[in-house]
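Colleague: The following comprises the amino acid sequence and a computationally predicted model.
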Amino acid sequence: MSENTINEDLNNEISENQETASENMVTEKSEVEILKEELQKEKDQYLRLFAEFDNFKKRTSKERFDIFKTANAEVISALIPVLDDFERGMKEIEKSENNELFTGIQLIHNKLNETLRAKGLKPVEVNAGDDFDTDKHEAITQIPAPTEDLKGKIVDVVETGYALNDKIIRFAKVVIGQ
């Protein structure tokens, strides 16, 4: 074998090795790119799943709070007639001469009021002469206005209205002047 033939064989072998090496590098690059794409895809799925879970926690927390408020509203709404009866009873006991009885009932009434107030119950302030507001009042009847300035306004409050956490749960029942 001649030296040229050996050189040509070596050059061919080197070229083939370089081509094989470059093909392997291309294959490795494409594998790296594929792995990067898969990693990015997994990261994206993870972030979406994390965001979905965070939204689930917030929604569940809000639902629990709403259920608590609703359950509270039902119990307090059931206690409002008891509060009304207490007030009527206190008016009658006040007419009697028994001051000790009146003081005892007044203490119980105040405790019930404070407990309900602590749970968010507030009476809706309504006075004779106020404008009639359908968002807070329920007109049960209309009577001729005693004075000209009471036309279309509240003449008398028959039953107190109540709001629970700024939401009306019982409208004030009022009489309106015509």
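Modeller: Ah, there it is. Residues are numbered from 1 along each chain as shown.
Colleague: Please make it C-alpha for all contacts and neighbour counts, starting now.
Modeller: Will do.
Colleague: how about the strands of this protein, start to end?
Modeller: 121-124, 137-143, 154-159, 161-164, 167-170, 172-177 (DSSP state E).
Colleague: list the helices and strands the first one packs on?
Modeller: Secondary structure elements in contact with strand 121-124, counted by 3 or more C-alpha pairs under 8 Å, 6 or more residues apart in numbering; DSSP states H and E, are strand 161-164.
Colleague: List of residues touching the strand it packs on?
Modeller: By C-alpha atoms under 8 Å, 6 or more residues apart in numbering, the residues outside strand 161-164 that reach it are 73, 120-125, 136-137, 168-173.
Colleague: Selection in PyMOL covering whichever of the residues you listed are buried, please.
Modeller: The PyMOL selection below is limited to those of these classed as buried (16 or more other C-alpha atoms under 10 Å):
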select buried, resi 73+120+121+122+124+136+137+168+169+170+171+172+173
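Colleague: What is the most widely separated pair among the contacts of strand 161-164?
Modeller: Within the contacts of strand 161-164, 120 and 173 form the most distant pair, 20.7 Å apart (C-alpha to C-alpha).
Colleague: Name the residue closest to the centre of this structure, please.
Modeller: By C-alpha atoms, centre = their mean, the chain has its centre lying nearest to residue 62, at 5.3 Å.
Colleague: which residues sit in contact with that one?
Modeller: Contacts of residue 62 (C-alpha under 8 Å, 6+ apart): none.
Colleague: any idea how far residue 9 is from it?
Modeller: Plainly put, residue 62 is 78 Å away from residue 9 if you go by C-alpha to C-alpha, to the nearest Å.
Colleague: quick check, nearest of the contacts of strand 161-164 to residue 58?
Modeller: residue 73 (22.4 Å).
Colleague: One more to weigh against that first structure:
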Amino acid sequence: MTRKSSKEKGKEQPENKEQELESMQTEQASNQEDVVSEEDPIEEETVEEEQEDEERASDDADEACEDQVSLLKKQLVDLNDKHLRLVAEYDNYRKRTLKEKMELTKIAGERIFVNILPVIDDFERAIQHLGSASDLDSVKGGIDLIYNKFVNYLSQQGVKAIDTSNQDFDADVHEAITKIPAPSEEMKGKVIDCLEKGYLLDDKVIRFPKVVVGE
């Protein structure tokens, strides 16, 4: 067998090393391709799952929005019904209150007139006896009784005459018909005479007294 020289051996070693490096690089590239080929399906599955999750989340959000819209519509209908019922109830209450007020006013007016009727009866009896009465004092006394009876009834209802005697003129209470020279210095600006009585109903003027004022 022929032995190789040391020079030939020296040449073969670098060539073997280059071959080994190329072989290692080829193997690494192959391994990387295998890894990539193995990882690609996993990545694709992950992307698909993420897309499915996003679509599912979007569908859930849409469904939640639809549920919220339906709930708000139902609440709006309920509120509208309540509003209509309240309006109807208030209208019925207003009509009922107005009717009751009119009935109370009618009853109050009826009671007043019923209580006035006895006074009218007294006047009719007095008129009947005027023709045959011989004592004028008794007739006058009867009329005074009727008058006092009527005044007392008005007082019970809160009606009373306004006192104007020697009172200072007050435009909120008195109605000045005319002015005349005051008979004295103290009577200036005061009521000299009352031509027509005024009346109060529970401290409210229902008729102003017509007065003459001194100046």
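Modeller: Cool, got the structure. Keep in mind it's a predicted model, so treat the numbers as computed, not measured.
Colleague: which ones are touching residue 155 of structure 1?
Modeller: Residue 155 of structure 1 is in contact with 128, 129, 145, 174, 175, 176, 177, counting by C-alpha under 8 Å, 6+ apart.
Colleague: Residue 65 of structure 2 now?
Modeller: Residue 65 of structure 2 makes no contacts at all, as judged by C-alpha under 8 Å, 6+ apart.
Colleague: That one -> structure 1?
Modeller: Residue 65 of structure 2 maps onto residue 30 in structure 1, with residues paired by TM-score structural alignment.
Colleague: okay, the strands of structure 1 in JSON lines with distance to residue 113 of structure 1 next?
Modeller: Putting the strands of structure 1 into JSON lines (distance: least, C-alpha to C-alpha, whole Å) gives the following:
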{"stretch": "strand 121-124", "distance to residue 113 of structure 1": "9"}
{"stretch": "strand 137-143", "distance to residue 113 of structure 1": "21"}
{"stretch": "strand 154-159", "distance to residue 113 of structure 1": "16"}
{"stretch": "strand 161-164", "distance to residue 113 of structure 1": "12"}
{"stretch": "strand 167-170", "distance to residue 113 of structure 1": "16"}
{"stretch": "strand 172-177", "distance to residue 113 of structure 1": "17"}
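Colleague: and of the ones you listed, who's closest to residue 18 of structure 1?
Modeller: strand 167-170 (80.5 Å).
Colleague: so that closest one matches what in structure 2?
Modeller: So strand 167-170 of structure 1 is aligned with residues 204-207, judged by TM-score structural alignment.
Colleague: related to what we said a few turns ago, state the distance from the match of residue 65 of structure 2 to residue 42 of structure 1.
Modeller: Taking C-alpha to C-alpha, one finds residue 30 of structure 1 at 18 Å from residue 42 of structure 1.
Colleague: And residue 63 of structure 1, by the same measure?
Modeller: 31 Å.
Colleague: With residue 61 of structure 1 instead?
Modeller: Distance of residue 61 of structure 1 to residue 42 of structure 1, computed by C-alpha to C-alpha: 28 Å.
Colleague: same check, this time on residue 111 of structure 1
Modeller: 60 Å.
Colleague: So what does residue 97 of structure 1 match up with in structure 2?
Modeller: Under the alignment (TM-score structural alignment), residue 97 of structure 1 maps onto residue 137 of structure 2.
Colleague: neighbours around its match, how many?
Modeller: 10 (other C-alpha atoms under 10 Å).
Colleague: likewise the one 10 residues further on?
Modeller: Residue neighbour count, defined by other C-alpha under 10 Å, stands at 15 for residue 147 of structure 2.
Colleague: Tell me which residue of structure 1 lines up with it.
Modeller: Using TM-score structural alignment, residue 147 of structure 2 lines up with residue 109 in structure 1.
Colleague: contacting residues for its match?
Modeller: Contacts of residue 109 of structure 1 by C-alpha under 8 Å, 6+ apart are 83, 86, 87.
Colleague: now that we have the residues you listed, which one has the most neighbours?
Modeller: Highest neighbour count within the contacts of residue 109 of structure 1: residue 86, with 17 neighbours (other C-alpha under 10 Å).
Colleague: quick revisit: among the contacts of residue 155 of structure 1, which recur in structure 2?
Modeller: Using both residues aligned by TM-score structural alignment, their matches' C-alpha atoms under 8 Å, structure 2 keeps these contacts from the contacts of residue 155 of structure 1: 128, 145, 174, 175, 176, 177.
Colleague: can you put the residues you listed in a markdown table and add neighbour count and distance to residue 56 of structure 1?
Modeller: Output for these, formatted as a markdown table (neighbours: other C-alpha atoms under 10 Å; distance: C-alpha to C-alpha, whole Å):
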| residue | neighbour count | distance to residue 56 of structure 1 |
| --- | --- | --- |
| 128 | 15 | 49 |
| 145 | 16 | 56 |
| 174 | 25 | 45 |
| 175 | 22 | 48 |
| 176 | 26 | 49 |
| 177 | 22 | 52 |
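Colleague: Going by distance to residue 13 of structure 1, which of those residues wins?
Modeller: Residue 13 of structure 1 lies nearest to residue 174 out of these, by C-alpha to C-alpha, at 105.9 Å.
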